[in-house]
Each structure stands twice: as C-alpha cells, then as structure tokens.
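Visitor: predicted model and sequence follow; I will ask about them next.
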Amino acid sequence: MKPSPASQLPILRILAPFVLGILLAWRVPSWWWVAVMAGAGVAGYAALWLVSRSPQARYAARVWFTLPIILMGIALGGATTLVRRPHTIDLRQINNRPVEVMINDITFRDFSMMMDVQLTGGDRHSPHILLTTRGCDYRLCAGDVVTIPGRLQAVANNGNPDEMDYRQYLADKGILYQEHIDVRRLQPSGHHDNWPARLCNLRHRMERRILASTLEPEVQHFVIAMLVGERRFIDNETRQAFSRSGVAHVLALSGLHLGIITLLLWWLFLPLDYLGARKLRLAITLCCIAAFVFFTGASPSVVRSAVMVGCSFAGLMFFRRNNALNALLVAALLILYFSPQALRSVGFQLSFITVASILLFAPRLERVRNRVLAYVAGTVITSVVAMLSTLALTAYYFHGVALLSVVANLLVLPIVPVFLMLAALFLVVCATGGEMTWLNTLLEWCYTPMDAVTGWLSHLSWGHIDRVFVTGIDVFCYFMFILLAYAIWHKPRRRMLWLLASLVLVVAGVNRWWLHTHTPRSGRVVFNTYNATPIMHFNHARAMLWVPDASDFDLEGFEHRQAAFLAHHGIEHVELGHDSLYTLHQGCVVFDDCLLVTRRFHGHVDKILKITTAGKGKRLHVVLTGSIYEKEHDRLAHECDSVGVPYTTMRRSGAIVKFDVERGQ
C-alpha cells in the first residue's frame, strides 16, 4: 500500500494546527478558547483510547485520533502566542519621572542614535522601547544602563493611505513604545553583562574593523551584509539594482550563505575523517554553524537553514534517512514556537515558501546527466521555481516583479561562493587585526562583475515591472492555484481538482475586476510625514506633488515609501513642483475647507484666526500637520484648546484624502 503524503510528513500534522492557533490568537487574544480547545482535545483523545483498547481497533480508528491532535495543536499555538506576547505598561506611572532602561542594541547614524531598550527590573516579556536621540554618544554600547526622562509614547502609524503597518512591524519585534530625546539627557548609570549584549557588541566591533580596513567602501558594506547580517550600510542605489534584477536574496543573509559556509567548514575539518572521527567532524561543524547563527542575530532564514543542516547531519550521525521537507517543517515549528510573530515576517514567508517549492518541484524537473548542463539546468529551474513561488508575495510586499531574475542568477550565483569564502577569510584576518592587500584585491575583483551585472539588468526598462498592486485575496488565490496545480499534476483525472482550480481563477478575476472598477483614479491627498507636508493632486496616471514647507524634499524616497498608494491608484509618474490650486500664506495652506498649519508657521493662535476668517464666508477648520516640531505642535494645540478653536492634528487623524467621484474604467 502506497503511503499517503501526510504519513511521509508527520511534522505537518502538528505544524498546520499550530499555525492555525497562532492566527486565531491574533484575532481573539483570550485564554478561554485555548482552554476549551485543550480540554476538548484531551477529552477526545482519552475517550477514543478507552473505546478502542486493542491494537486492531486503534488502527481502524486512526483517522478519528487526528481530530483531538488538531485541537491540541491549535491550543498549543494559541497558548504560545499569548504567553510570548509583550506586556503593556501604564504610561501614567512611567512618564514625567526618570526612567532606567538597558540598551539591547544600538545603531549610530550621522547625527543621531537609534536604540532598542527595555525597562530594568522587568521580565523577558516586558515591552521594548525604540529610543532615538539628537546627537551621538559613542561611549555607549549594548548592555549599558541609562536613565532617561519619562516621555514614552505608544507607537502609532502615520495614517497615510495604503501605507505599511509600521506599528505592527515594531510590535512583532516587541517594540510597543517610543521616545525621542536629546543625547545630553542620557545619564549612564551602569552596565549589565549578558550574552545577547556580548554578541551585539561583538558584531559592532567586527563592523568597525571591517569599515576601518583599506577595502573599497562598497565591498566593505557587501561583506558586512553577507557575513554579519547588517544591511544598513548598503546604499539605496545598490539595493534597488539587486532588487530590480531579481537577486536581492544575495544581500540578505540566508540559506545560500549558510550552505556555502557549511561546505567551507566541512572541507576545513576533512582531516578528522582520516583519523576515524567522522562524528566529531559533524559535531564540530554543527557547533560552528550554531555559533554563526547566534552571532548574526538568528534571523528566520538562517535558523531555517541551520535546522535543516542539523537534521541532515543528525541523519548521518545516527545512520537515518533524512527527509528535507520534514527538516523544513521542523525548522518552521521551532522558529514559530520561540517566536510566533515570525509568521508575519516577510523573510520567514519568502524563505520557507521558496525552499518548499524548490524541494517539491525542482527535483522532478531535472533530467540532465552532463555536469555542466546539469548545473545550468539546475540553476535555471531553481530560479524559475523560486521566482514563480514568490511572485505574488513579492508583488504584495514590494509592488514590483523582476523579469530577468533567471539571467541574473545565472550570472551572479557562480561568483557568490568564491566571494563568500574570500570574505570569510577576510573576516578572520580583520578579527586578528591584520591586513592582506592581495585579499582585498580579490574581493574587489569578485564584487565588480556582480555590481556591473545587477546595474546593467536593473536599467533595462523591460526587465522589471513597477507599480504592481496585489491584494491579500490575490495572494491567497495564487497559492491555492499552485497547490491545486500540484495535485492535478499527480492526479489529473480528478474532476473536483479541475473544478476547484477553475473556481479559484474565477474568484481572482472577479477580485481584479472589482479592484479596477472601484478604485478612484483622481483626487487630492495631504500626506502625514514628520519632516514635510506633501500635497498631491493626481489624475489617472500622472500626479503633481507640492511640498510647501520643504525645499530639499526627497522625491525618490517619497515614491518608495508610498509605492503601495501609487500602485493602487495607477499613478505612473510623479512630478515635483508648485500646484496652482494652493498657495502658502504665512506658513499656512488653504486646502478645501481646511487650513493646514505647516512647520513654517511662526506665531500664535490669534494669527491663525485672522487667516481662517480672511476673505471667507465661513471659518476654515484648523489642521495641525505632522511636520510641525513637537514643542511647537504642543504649544499650538494648547492655545487652540484655551481659546476654544476647533482643530485636528494629523499626528492622530492621519492623512487628508479627497477622492473624486470618478472611478476606474
């Protein structure tokens, strides 16, 4: 009797209900349903065990035993999510008094610092705080305890249309509150020495040593991204080039890099085989991989690859066959158990979907015996499978599709192992404080063709599709169709599978038609940003953007941040200039029946009242924009409250959107 796919993947029976429990806990964050699920699962399993006492009876009722296991898996997923959820704090007990916090991580910028801190004396589930400063204090490091003035605020979104949920993004990292202060208000008061702080400081020391080397800056940043796992040094132009050419995964520390490092370590410890210590060779390699995972911050893609390597090595040590899909599911289960919020991570989703698709489809498509042709065919097939499996997610999160990813992978991937091995040697040399000119030259030679290829492919107008807007329904239909296509491939005579696949296509088509016909193609928007007040007037594919309170506005950065809105409304070209519909008068702009008070306004509320009543039959509604400095914003809000002037602050209400009646056609 041929075993079923479920029997070949026993971890799937636990992982699927566990994920369902996580999703349910996000929607219903309560313990009552967890207790009900767990009680029903235990009671059902005990009842089935008592009813079917003989082995024959239990074998006959094996299908029914699945139901209580599913219920207990859902309960376990929900309980794990609720337990690991960060606790909230009462800001009334914290603010307006000195607060002592410990630095978990610190990032230095040109004239500011960004720190991840936690209140001292709290447990491991206490919330993290995003602390930003004006100015830098280079004496600070991870593990330091500092005292700050308590002015914490809950993290909030800007409220712009179609923007990324930044609040949820930080909440998934445990950050629920934020504060911005002057660096002179920081008062160091001690140091806590722990392993996370040591690893963080070690990463920063390695970054500083790499940056202090004579290597070209672009190559330095590339080495840091590939071996330390920190991509903030890579400039936007390089990121865009790699992303548009379809090889952005080279910049992100992932299974590709860990696989190459594993092979390097495996060859390095080859002499142990000649001494008859093969298991010792496996164990040392695994210890080195674990150390590398913790050193780089244990991102989901690296942990996934490390667990799969560990399962493979464990099979070799104990003479057991290894199932790559089972190892992948074990990795997913371990990551979600210790970090349920990773399920929302883009890296987690792309990493596991890509590897699962490659394991399912790629081996069935490779039928070449020649080694050279086999390598080319394997690279092409793997690239095509990876691209098609993540096409919907890439369009959903990044609003673009790279059409030349197969060509880019063929040209770039052969160079990556050589570069990574040289970079590993360079890292060891930097750790010892040395310098090798010939090694720097080789690294620069390897980097140059990768940079040239990605730069060339990214500038081809037909190599990338921009401004793609995909909804969650589209993503669901896409993956449902892939699963049904895989099932039809194995059982093409099942009419129900063909019917379901047709139904999925119909649902996707109706959703796209509804989106196209009900999306406004013209209107006006006042965006809420902290450094400017962009006012956009768009009509079909073109838009005029006027920024009355900023002379050096970054249009490219704005388009990148608002890519979802531009793609949603079909805006292909944004022009920066003055809109004749609006004028700036004493730091204020009249927008329909609103008076926008920008950061260029200087004065008191009586000056605002004169502007609101000048030449108008009715008083304009006052809107305090998000670009006003915090102290000035609070002062104007207090004056409006004192005089009784009704006002709205964009820091709470978000952007102002005025769509025209006309819809998409």
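Guide: Looks like it came in fine.

Visitor: C-alpha only now, for contacts and for neighbours.
Guide: Will do.

Visitor: which strand in the protein has the most residues?
Guide: Using DSSP state E to define each element, the chain has its longest strand at strand 98-108.

Visitor: got a list of contacts for that one?
Guide: Applying C-alpha atoms under 8 Å, 6 or more residues apart in numbering, the contact partners of strand 98-108 are 113-120, 136, 138, 141-150, 191-192, 196-197, 200.

Visitor: can you show me the strands along the stretch 101-250 of the chain?
Guide: Taking DSSP state E, counting those that start in this stretch as the test, the strands found in the stretch 101-250 of the chain are 112-119, 128-134, 144-149, 153-154, 175-182, 187-191.

Visitor: name the helices or strands packed onto the fifth one?
Guide: Think strand 175-182. strand 128-134, strand 153-154 (3 or more C-alpha pairs under 8 Å, 6 or more residues apart in numbering; DSSP states H and E).

Visitor: next, format the strands of the stretch 101-250 of the chain as JSON lines and append mean neighbour count and distance to Ala43.
Guide: Converted to JSON lines, the strands of the stretch 101-250 of the chain look like this (neighbours: other C-alpha atoms under 10 Å; distance: least, C-alpha to C-alpha, whole Å):
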{"stretch": "strand 112-119", "mean neighbour count": "20", "distance to Ala43": "42"}
{"stretch": "strand 128-134", "mean neighbour count": "21", "distance to Ala43": "39"}
{"stretch": "strand 144-149", "mean neighbour count": "20", "distance to Ala43": "50"}
{"stretch": "strand 153-154", "mean neighbour count": "14", "distance to Ala43": "42"}
{"stretch": "strand 175-182", "mean neighbour count": "19", "distance to Ala43": "38"}
{"stretch": "strand 187-191", "mean neighbour count": "14", "distance to Ala43": "50"}
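
Visitor: out of those strands, which comes closest to Leu420?
Guide: strand 112-119 (29.6 Å; C-alpha to C-alpha).

Visitor: what packs against the closest one?
Guide: Short answer (3+ C-alpha pairs under 8 Å, 6+ apart): strand 112-119 packs on strand 98-108, strand 128-134.

Visitor: and here is the other one:
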Amino acid sequence: MALFLALGITFGFYTNKHPFVIPKVWWFGILILPIVLLGITWLLGKRKLHPTPVFGLIVCFIFFGIGFANYTLRLPKYQPSHYTNNLQKDTFLQLKIKEHLKPNSYYENYLAEVIFQNATKTTGLLLLHIEKDSTVASLAVDEYLVVKGNPQRVRQPRNPYQFNYAQYMEHLGVHREMTIKSNSMLFRRKVHTSIVGFSERIRLHLIAKLQQTTLKHDELSILQAFVLGERRAIDKQLYEAYAAAGAIHILAVSGLHVGILYFILLFLLKPLTYTPYGARSRSIIIVLLLWCFALLAGLSPSVVRAVTMFSFFTVATALNRPTNSFNTLLLSFLVLLLIAPSWLFHVGFQLSYLAVFFILWLQPKLYALYKPKFYIDKTLWGIITVTIAAQAGILPLSLYYFHQFPGLFFLTNIVVLPVLGILLAGGLLLIVLAACNAVPTGYTEIYNEAITILNDFITWVAQQDFFLVRNISFSAGKMMVSYLVLVCLVILWKKTTSRRLVITLGSIALFVSVCIWDKKETSLNELVVFHKNRKTLIGVKTQEQLLLFSNDTTQIDATQPIPGYRAKMAIDSTTIAKVPSLFEYGDTTFLILDSLGVYSKLQQVDIAILTHSSKVNLTRFIDSVQPKLIIADGSNYKSYIDRWRETCTIKKLPFHHTGTKGAFTFK
C-alpha cells in the first residue's frame, strides 16, 4: 500500500506542472468511487477465505488516489486562501518567522509564514531575504513582522543541469521569495512561542553555554552539528572535507544518529526488562527520550522522520507480538507520507528509507558469510556488513544526485561509526553539564581532543584525491535500472533458479542498453553561453571534450556551473582558453564584443555576444553588421541590459539575456 501511495504522490507531482485545476466533481471519482467499489467487492466476497484479486486491486487504486489527492490538494491553486492567489503590487504582508536558514555574504535568509496579506488572512510560506545590517538584530523563530513588497517566483537555475533551488523550495511548500532591506521592516514583535520556536530557544541557550567552555571553534561546530543539528557554524573547507571523505552523514542529525542513540538507550535501560512490565516501560521511556532528542535537534524533517521510524520499531517490540521489520518500516513510511507527502521528494527521506530497507534485507545474508568468534571481530564484521548493505542501497541514488563516489568510505565508516556512538553520548553529557554550569575542565579537553582527531582523520581521507571519483555521469534511467539489477542480484543470491537467472541477465542487458542510449544522448555537440555573474563563460562541447572560453583561465573548471554540466554530459576532459573576438561554430559565426566594443563592419556575423558592459553603439552595430541574434551574458550591468533590450525591441531583433532566460544553448 505504501508503494501505491508513493506512486500516487509522484503522479500528482508530474501531472500538476500545468495550471489546469481539476474540477471538484472529478474528485468524487478519484476518491469516493473506488471506496464504493471496494465496499461492493467486499460484500460480494466476504464469505470467501481469501480476498479476491479485484479487491486487492481496488485497495491499491484507493491508496494511489489518496496519495494523488493528498499531494495535489496541498498545492496553492487548490487553496483559495493561499497568498499567491491574490498577489498585488507592493502589498503589505504580515509574516511569522518559521526557520532561520543559512545566510550568505549579503543576506540573512528566513522561511516565513504569510499570516495576513493587506487585511486578509492568508496561508502559505515565503522565502525571505533581508539585507545584512550589523546594527539590526537577526530575526528569531516565531517573531512577527510586517513588510511591504512584491513576492517573486523563486529563481530557476540559470544554467543547464545546475541544482534546481526553486524545485527544492517547492518541495518545502515555498513558491515565492522576497528581498528587503533591514530598515524596511515596518513592524516586528514576538507574540507567543510554538514548539519549533521553543526548540530553537533551547538550542540557542545550549549553544551559548557551550561557547563558554574551552571547546575550539571547529570542534564546537562539529558538536553542534551532530548533536544539536546546527551546521551553520561549520567552516566551509571542513564541511567539504567531510563530503569528500564520504562522512557528510555525520554532520546531519538523521537516522544514523537516532539509531545509535536508540541502541545506547536499549543498552542503558536493559535492567528495566527484569521487572514487571519493564519491557513496555523501557519502550515508553525510549520513545519519550528520542522525541526529546528530536526537540533538542530542532525538529528538522530529517530527525522527525528518523525518530518516527524508530518509534514504530520500539512500539512494535513492546507489543510482544510477531511482527515483520519490513511491515514496521513501511508503516512508518506510509504515516509520514500521509502527514507530509512532499517529503517523498526530499533526498534525505529517500536515502534514509533505502538505507534502512537494504540493511534489513541484505545485511543478515552478508553477516552469515563469516562466523566471527570474538567480540571485537563480531563488532567489526557487523559494521562492515551494515556499511556494505547501506551503501549498496543508496549508491545508485547517491550517484544520481551527487555524481561522486568516495572510494575510502569503508575506511571512513569502520573508523567513524564506533567513534560516533562515543562522541554522541559524550556530547549529550557535555551539553547537560554545560547547561548546569558544571563542566569539568579535563572532560572538555578530552572531548575537544577527540573531535580534533576525528577532524584530522576526515581531512586526511579527503586529501586522498585518487580514491575520490568525481563528475560521474549517472542519469535517472541508469539509477532506476541499477536498482532493478541490484534487486534481481540479491534475489538470485538468496535462491538460485534458472528463472531468476534469466530475469537477472535481462535486467543487466537492460542496464547496458540504457548506458548505450545515454552515451548516444551525451555525445551530441553543442555550444553553451553560460550565465555567471561578472564573468564570461562560453563552452564548446565536442563529443566528450569541452573547450571553455573565459577571461579567467585559472581553476574555472572547479566553479559553478561547470561541474554539473560535466557530470551530466559525461565530459572526459576540459580545455580552457581566452575568449576570442570572433569564431565559427558549424556554419554560424559568433562575434564577442568586450568592454571596448571594437568590431569590423566587414565581418559577417550571425550571433553577437555582448560582454563586460560593452561600449558599442548597438543601434549602429545592428544597422551595419545585421546579426540574427544578440546575446548578453552575466558580465554586464543591468542598466546596459535594459538599454540593449529596448534597442532590440525597436529593431525587432531577438535578444537573449542569460540572467533572465538562462544559458543560451546552440546545437
């Protein structure tokens, strides 16, 4: 049932890309009619020992419809009170801060709920950017403010295969963003505290207490990350080192941390099982402590999902009834998607459930391959098999999303996982002691040294570039067929039959076919004028080779948007060259005008690219050269762009600005 619920949500996501609104009468057929048919089928077959196939088919269709409706009816176009349905120019908005996001160099970023639009009560979330000002305090969760402005759609990616931040925010329920200055807030106050705000206040209080200890900056930021879920203080280079070492999951409070805490609590509370009703008492205490940890970690979606999952496992164990771990896992999956259907599209949600599923399914078979005799090798073998099972389950999805594979992830996990349990327990104790102002100096120094050793180890692993494979081209088709191959191989391993062997070989043949198709798709040649602020970046792709034209020829390949483009288009090598003034691509001649705007009237030009706020007289240039298209990249000032656009409109000549329309692709 959980699978069909997920399929319904996915169907709702892809069918609601258009503005069409489903009439209310149609919802009768989507939701009510299947239930009526289910009742009729049940009445006709209730005397039978087993339900009929038709009954099962209708149940599946009902859950499919529930998933579709649960996702679709939460969209703004089906909510008359949503603020996006009544947007006006320079409207007054009363906002309530829901979350303080990671700031950038220029803005503090917040997730805000729109309470009122002018005098009308509304609903919906808004991405708010407030210009940084050292004289104005940052907004707190649950704080109210009134602003005047015009919310815009969240900006789409300007370059091909770049991270789609607009879609990411859409999955969070955010469909608009607004940028204001810090002094333009008309009113701000704090009325009452929600549970999320209460959690944020606790975290801020504990962080302030930890800052009074002798913990160093990097060590404190790591402790805040894997215990309190606060990652904003982590140094960028240190964060990238954890990512390169395949240990980024340590820094995000998720199923790993909750699972470790779950087993620690099981061990510590085991004496309760020797008392009457002790097993149930232990389960209740564990569930309460897990949710206290979730509150401590800020009630982020990842930790709420993990705690919900382990709460189901704990309750199932406490009932002392025969239960299947897969049923418990899928039940938690079902409940979470009923509460928040958009979580299905969160990368963390997908990775968490895939990892747990493959651990339950594959790890026992792996563990049976070797019979350890001693406690140490049992523990080590258990960590290795869990790591293999989890990594096998998430590998195709990780390659699809992140396009890299840390070759030393075995070494990282074998070292880090046992240590993480000690650090997590020690970190929780340190936080409790800090809250009570009773931290022994020696304890802080020991913990500080332990985190330092962990950071040094992670940094060393990250520096082994030979073992980190980057820019792996892995399409959605490869990802889905990879899971088909993986499932077939595991089923064949568990029981070898000729039929399963044929199916497995067929899945492998299908994977090879997808690889051949992807190779064909990525072998096409094209020219791309990328959008990059204050810079000119033009790429000419030929088969698996990429020639980049740029005014800055140092380390351009490591900056956006090149890595995403390289991974998607399976680029093997990149060459960097200075931007030419004139070049040909196929039968088309491109002229690039820099800040000087010098050109020859005798040149035959098809497409002109304006860069670095060229001083060219565009009207005279168009009359003399007569290009077919004018392109302006991200290196130009906005005032120049506006003037050039107006000139092209008068001349009835196509004008493409990469900052407005995105990168220009010519094939």
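Guide: Great, that's in hand. The shown structure was predicted, so the numbers you read here are calculated from the model rather than taken from an experiment.

Visitor: tell me, how many residues neighbour His87 of structure 1?
Guide: For His87 of structure 1, the count of nearby residues is 15 (other C-alpha atoms under 10 Å).

Visitor: quick one on the thing from earlier: same list (the helices and strands packed on strand 175-182 of structure 1) but as a markdown table, adding distance to Thr80 of structure 1.
Guide: As requested, those are arranged in a markdown table below (distance: least, C-alpha to C-alpha, whole Å):
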| stretch | distance to Thr80 of structure 1 |
| --- | --- |
| strand 128-134 | 19 |
| strand 153-154 | 24 |
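
Visitor: relative to Ala16 of structure 1, which of these is closest?
Guide: strand 128-134 (29.9 Å).

Visitor: how big's the offset between the closest one and structure 2?
Guide: Here the mean offset of strand 128-134 of structure 1 against structure 2 after fitting is 1.6 Å, by mean C-alpha distance after the TM-score superposition for structure 1.

Visitor: list the helices and strands that strand packs on?
Guide: Helices and strands touching strand 128-134 of structure 1, as assessed by 3+ C-alpha pairs under 8 Å, 6+ apart, comprise strand 112-119, strand 175-182.

Visitor: ok, now how distant is Arg542 of structure 1 from Ser461 of structure 1?
Guide: Distance, Arg542 of structure 1 to Ser461 of structure 1, by C-alpha to C-alpha, to the nearest Å: 19 Å.

Visitor: no, scratch that, I was asking about Ala154 of structure 1
Guide: 43 Å.

Visitor: so how far is the longest strand of structure 1 off the chain centroid?
Guide: Relative to the centre of its chain, strand 98-108 of structure 1 is centred 23 Å away, using C-alpha atoms, centre = their mean, to the nearest Å.

Visitor: give me the angle between that strand and strand 128-134.
Guide: Using axes from the mean of the first three to the mean of the last three C-alpha atoms, to 10 degrees, the inter-axis angle of strand 98-108 of structure 1 relative to strand 128-134 is 70 degrees.

Visitor: quick one: buried residues of strand 98-108 of structure 1?
Guide: Buried residues in strand 98-108 of structure 1, defined by neighbour count with 16 or more other C-alpha atoms under 10 Å: 99-106.

Visitor: over to stretch 357-366 of structure 1?
Guide: 357-359, 362.

Visitor: what of stretch 461-481 of structure 2?
Guide: Buried, per 16+ other C-alpha under 10 Å, within stretch 461-481 of structure 2: 461-462, 467-468, 470-475, 478-479, 481.

Visitor: what of stretch 546-555 of structure 2?
Guide: Buried-residue list, stretch 546-555 of structure 2, by 16+ other C-alpha under 10 Å: 546-550.

Visitor: as JSON lines, the residues you listed with secondary structure would be great.
Guide: Converted to JSON lines, these look like this (DSSP: H, G, I helix; E, B strand; the rest coil):
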{"residue": "Leu546", "secondary structure": "strand"}
{"residue": "Leu547", "secondary structure": "strand"}
{"residue": "Leu548", "secondary structure": "strand"}
{"residue": "Phe549", "secondary structure": "strand"}
{"residue": "Ser550", "secondary structure": "strand"}
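
Visitor: turn those into a markdown table, including distance to Tyr161 of structure 2.
Guide: Formatted as a markdown table, these follow (distance: C-alpha to C-alpha, whole Å):
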| residue | distance to Tyr161 of structure 2 |
| --- | --- |
| Leu546 | 15 |
| Leu547 | 18 |
| Leu548 | 17 |
| Phe549 | 19 |
| Ser550 | 20 |
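
Visitor: give me the distance from stretch 610-628 of structure 1 to the chain's centre.
Guide: Distance, centroid of stretch 610-628 of structure 1 to centroid of chain: 40 Å (C-alpha atoms, centre = their mean).

Visitor: who's in contact with that stretch?
Guide: Residues contacting stretch 610-628 of structure 1 (C-alpha under 8 Å, 6+ apart): 528-533, 593-600, 633, 646-651.

Visitor: 7 Å instead?
Guide: 528-533, 593-599, 646-651 (C-alpha atoms under 7 Å, 6 or more residues apart in numbering).

Visitor: what about burial for those, which qualify?
Guide: By neighbour count, with 16+ other C-alpha under 10 Å, these hold 528-529, 532-533, 594-599, 647-651 as buried.

Visitor: inside strands: which ones of the residues you listed?
Guide: Using DSSP E, those in strands are 594-597, 647-649.

Visitor: which of those residues lies closest to Gly310 of structure 1?
Guide: Looking across these and measuring by C-alpha to C-alpha, the closest to Gly310 of structure 1 is Thr649, at 53.7 Å.

Visitor: understood, closing this out.
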